[in-house]
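Enquirer: Here you go, sequence then predicted model.
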Amino acid sequence: MTPAALADLVRTSAARIFSDRGLDHSILPERVTVERPRNPEHGDYATNLALQVAKKAGLQPREFAQELADVISASPEVDSAEVAGPGFLNLRLAADAQGEIVRQVLEAGADYGRGDAYEGRSINLEFVSANPTGPIHLGGTRWAAVGDALGRLLAAQGAKVTREYYINDAGAQIDRFAESLIAAAEGKPTPEDGYAGAYIGDIAAEVLRREPSALSQPAEQRLETFKRLGVELMLDEIKRTLSEFGTDFDVWFSEKSLHTSGALDRILSELKESGSLYNADDAWWLRSTEHGDDKDRVVVKSDGSPAYIAGDIAYLRDKLDRGFDLCVYMLGADHHGYIARLKAAAAAMGRSPDAVEVLTGQLVNLVSGGKPVRMSKRAGTVVTMEDLVEAVGVDAARYELSRYSVDSPLDVDLDLLRKRSNDNPVFYVQYAHARLASLQRNAAEHDLELRADADVSLLTHPREGDLIRTIGEFPATLKKAAELREPHRVARYLEALASAYHKFYDAARVLPQGDEEPTPLTYARLALCEAARQVLANGLSLLGVSAPERM
């Protein structure tokens, strides 16, 4: 019995009592909280439902808790239900009901933990979207790990997820990029406010290889040549590094296309006609304060050129027209102001502001030997995705970047991530999986097959119970992580599961030794170990991290 199933039993039991007493069922919460108590001696699970609802129903909490205990304990899946304190209810599952979790994992395999919370939802998930003017830096690398993991989580809850990269290939930064390439091609210093680093020289050389006459072209044509080929080459490099990092996108959307296709002009005309834009001081303003923004925003400047938000509005309109009912933007912390303006833009177009969700992430720093790592081999001024991967590998990089809430700045300790020890979180989790895979290989060598009909009611050791209950929390963990957009919950769960397994393994022998014959308990423990291995593999997969069979 999973925690979710137990919560359903508690609610059903409470509803029965309410019906018998003629009480209003609306007092009962839709979701009943069932948690593991800090002290295992208090039971397998505990609920505070009686404290939540008793007084609202005109009942004494302890008396209602006792009634609840009497009804719940009649279930064959519950060994005992005891009232504690002012009205808490401590629950112990019957051994067979608890072991049922093991059977569920073995039956579901790679699908164990998946749910349907977002079934029927079409979600556009835009992340990374670094300017095609240089390699992806650490901030973009964090989004590559977290965004991809979030996409996997949402898909695991039934959503149809489209991963999208917005290419900022229009604007002044592209001009500066092209001018930097031209300067490098001519052997001149980097222009003021230009882009520096070895990669600029590499791209400039490749532009000349593809277009040998580029430097002899008229100035305007030369700038366009270096723009076109420079962005193409840089984007190819970005796509390659992201793919090697395990992050691939379904859509690469060009900002420039919004201008060339007329999409920008069309949406601005519509907003003017609807009155959502107004003219003041020769500029056009979005009435964003009417939709919760702190001020109205300039959309078309007094010189007639579009402000940056104009492209954002056209881009959002394009997403909504493609049928997405939720558009998630993953942006840097300096984009916090985008939350209100994008929601206001949706409302101005007659769409629900709830169709827009903006997540902002804090900075990432590298530390080695207790000191910050600041310089990149290729980029010169920033540390890049390739620098991090070269230092610790893809798995360690993805796991570490996904392990913390993006709300907090992150210092990545390179020395720790290089260690092959339990101090290194990704090693700790991967080693648990490898250890379990090794156990199954050893069992096969002794002709001990995994049995789906193993008697899991024999798994009564306290460490077995801890491991089973931890396994049972996986579906709820995934659902919560998707709901809160927090993949780090999965990483922390995996560490708790690895810890529960290591403690179990140290306390309970699995395979027979010497001439010992296997017993029903042997097969039950093999089933438990395979369930733990499967859940570790499932969780690592959702983070885009490998589950090695040997280490």
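Expert: Yep, that arrived. Residues are numbered from 1 along each chain as shown.

Enquirer: C-alpha from now on. contacts and neighbour counts both.
Expert: Will do.

Enquirer: Quick check, Asp296 in contact with Trp284.
Expert: No. If you go by Cα atoms under 8 Å, Asp296 and Trp284 don't touch, sitting 10.0 Å apart.

Enquirer: ok, second structure coming up, stack it against the first:
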Amino acid sequence: MTANRIADAQKQLDTLIRAAYAKAFPGKEMRDFIIEIPKDTSHGDFASNAAMVNAKNAGKAPRDIAAALLEAMDFTGSYFVAAETAGPGFMNFRLGQNWFSDSVQSVLDCGADYGRSDYGHGEKVMVEFVSANPTGPMHMGNARGGAIGDCLASALDFAGYEVCREFYINDAGNQIVKFGKSLEARYLQLYLGEDAVEFPEDGYQGEDIKVRAKEFADLHGDKYVNAPSEERTQALIDYALPANVEGLRRDLEKYRIQYDVWFSEKSLHESGAVMDVVKLLSDRGMTYEKDGAVWYKATEFGAEKDEVLVRANGIPTYFTADIAYHYNKFAVRGFDRVIDVWGADHHGHVARMKGSMDAIGLDGSKLDVVLMQLVRLMKDGQPFKMSKRTGKAITLTDLLEEIPIDAARFFFNMREPNSTLDFDLDLAVEETSQNPVYYVQYAHARICSILKNLAAEGISPRPVTAAELDLLTTSEEKELIRKLATLPEEIIGAAKNYDPARLTHYVIDTATLFHKFYNACRVKGEEEPLMQARLALCMATRIVIENVLGLLKITAPESM
């Protein structure tokens, strides 16, 4: 765990308020209260409603309680130097310069670890995201899901959780049958002609199917043209599916996503785990038979209707495999919490999936689903339909040929996952302060430039004393320091609320406050102690920007 001066100040203030209450109102019970950072810090650095929530217990008006508490309060040895009553009985508290100095020093001391905490207490968490169908390339939804899932996993790791990133390969079921039939038709068409071989009505029409069939033909020639259909189809699947999965892996690595586990759905069927979960549900009295099929009593766990687990033909449904997969996550591999990042079109699946965990004797509340809304591409202020090689929806590869990876990862995390995202293609490639990722990277490059220019004049940063850091007293300096100090809390918030957009908003605000500081406060040309203090603040800001961009897996350039 690294420093968290916001939490330290809150704990101190909590102790100060409780001690003052015990002194001012001996023997009176004290109710819990809130300590928060006001939106407008000109009124105070922290505020509390302690006087208001304890009016009944203390038997006085809130303002009178606040006045009594402030009179009984001793700030000696703390970060606080003053307080006042506001409104109906709020108490506003002001931090002393030592808190600001300590906050800068903490960032410098912690370096690349600044922002880490033990909030998660090592809880074992899996984040499963993207899990694109391996029958074709990844599309825009996968691009957003990849950025959200990966950055959420980074935030959870920094917040003290033990995190596993997982990709679920849907390599079983109807879509693989359809995949095989599509490949078979394209392979046979190469030798017999398109008119001679009818393409399946529900087959995959993408150009990628033709490419895989041609690769297979180049490898095996017409060897399989006269083979039995089942043998031919299986050979095509055995070639094309691993190639597609490898393509997904390659595209995701280009997108800076690396998974700890690639989990095969097929392995669940082969190991017997899918039918085991049917037996487990049956043993618990959660199934019944109807029309030759095995049904799960989903309505007993909040679903709108019961679900088929095993069809009349003996083949388990996709839902059954999904239950077995989540059972594996919790019961077999022992994750304390599982987070699935799904498209918003899966919203109806959430309750029944959580309910199924309760039905098999697990805790459905430990399964969380982040539902992700659609992305609209915008160009020239209008919705834009981009189509390239496939003639269909834009793929992740297409997108990354058009815009930088840094911009893609940043933009996809600009809004909460459950908000529709308008992705401005023009803005993403713009090299101006209007482009938020460019704006943040420019702040980092500007700090590097300051250090480089001073080094050229023989001036280097040196360790600074607390007394020198106490010279950072302008409003611009204090605003920036306050923002740097909140990073650990912001990362905890992103992890707790499953909202990595908090990190992009935070780093944009940090860049804004740095530019404001830079324009108001000279570094070069000041007295040496103040110059070094401001250099220290520049370096602390650089660390914070680097750390946040690192969580987002976005580069922090030293020059632009």
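Expert: Cool, got the structure. Just so it is clear, the structure is predicted and the values come from calculations on it, not from any experiment.

Enquirer: returning to that earlier point: show me which of Asp296 and Trp284 of the first structure is the more surrounded one.
Expert: Using other Cα atoms under 10 Å, the more surrounded residue of Asp296 of the first structure and Trp284 is Trp284, with 22 against 18.

Enquirer: Which strand or helix spans the more buried one?
Expert: strand 283-286 (DSSP states H and E).

Enquirer: Give me the mean deviation of that strand from the second structure.
Expert: Superposing on the second structure places strand 283-286 of the first structure at an average distance of 2.3 Å from its equivalents, by mean Cα distance after the TM-score superposition for the first structure.

Enquirer: Which part of the second structure matches that strand?
Expert: Using TM-score structural alignment, the residues of the second structure aligned to strand 283-286 of the first structure are 293-296.

Enquirer: who touches the matching stretch?
Expert: 281, 286-289, 306-314 (Cα atoms under 8 Å, 6 or more residues apart in numbering).

Enquirer: now the aligned partner of Arg509 of the first structure in the second structure: how far from Leu472 of the second structure?
Expert: The equivalent of Arg509 of the first structure in the second structure is Arg522 (alignment by TM-score structural alignment). In this view, Arg522 of the second structure and Leu472 of the second structure are 12 Å apart by Cα to Cα, to the nearest Å.

Enquirer: So between these two, which is more surrounded?
Expert: When neighbours are counted by other Cα under 10 Å, Arg522 of the second structure and Leu472 differ, and Leu472 comes out ahead with 21 against 12.

Enquirer: quick revisit: contacts only, for the match of Arg509 of the first structure.
Expert: Contacts of Arg522 of the second structure (Cα under 8 Å, 6+ apart): Met531.

Enquirer: got it, and Asn413 of the second structure?
Expert: Taking Cα under 8 Å, 6+ apart, one finds 144, 147-148, 500-501, 504 in contact with Asn413 of the second structure.

Enquirer: run the last query once more with 7 Å
Expert: Taking Cα atoms under 7 Å, 6 or more residues apart in numbering as the contact definition, Asn413 of the second structure lies against 147-148, 500-501, 504.

Enquirer: Please tell me how far it sits from Ile339 of the second structure.
Expert: Distance, Asn413 of the second structure to Ile339 of the second structure, by Cα to Cα: 17 Å.

Enquirer: Excluding chain neighbours, give the residue nearest to Val412 of the first structure in space.
Expert: In space, and not counting its chain neighbours, Val412 of the first structure is closest to Leu366: 4.8 Å by Cα to Cα, 6 or more residues apart in numbering.

Enquirer: Translate that neighbour into the numbering of the second structure.
Expert: For Leu366 of the first structure, the aligned residue in the second structure is Leu377 (criterion: TM-score structural alignment).

Enquirer: my guess is that match meets Met386, correct?
Expert: No. If you go by Cα atoms under 7 Å, Leu377 of the second structure and Met386 don't touch, sitting 8.1 Å apart.

Enquirer: Counting neighbours, go ahead and name the busier of the two.
Expert: Leu377 (19 against 15).

Enquirer: so how far does the helix or strand hosting that one sit from its counterpart in the first structure?
Expert: Assigned by DSSP H and E, Leu377 of the second structure belongs to strand 375-379. Following superposition, strand 375-379 of the second structure is found to deviate from the first structure by 1.3 Å on average (mean Cα distance after the TM-score superposition for the first structure).

Enquirer: Buried residues of that strand, list them for me.
Expert: 375-379 (16 or more other Cα atoms under 10 Å).

Enquirer: how about Val125 of the second structure, what's its match in the first structure?
Expert: Aligning on TM-score structural alignment places Val125 of the second structure opposite Ile123 in the first structure.
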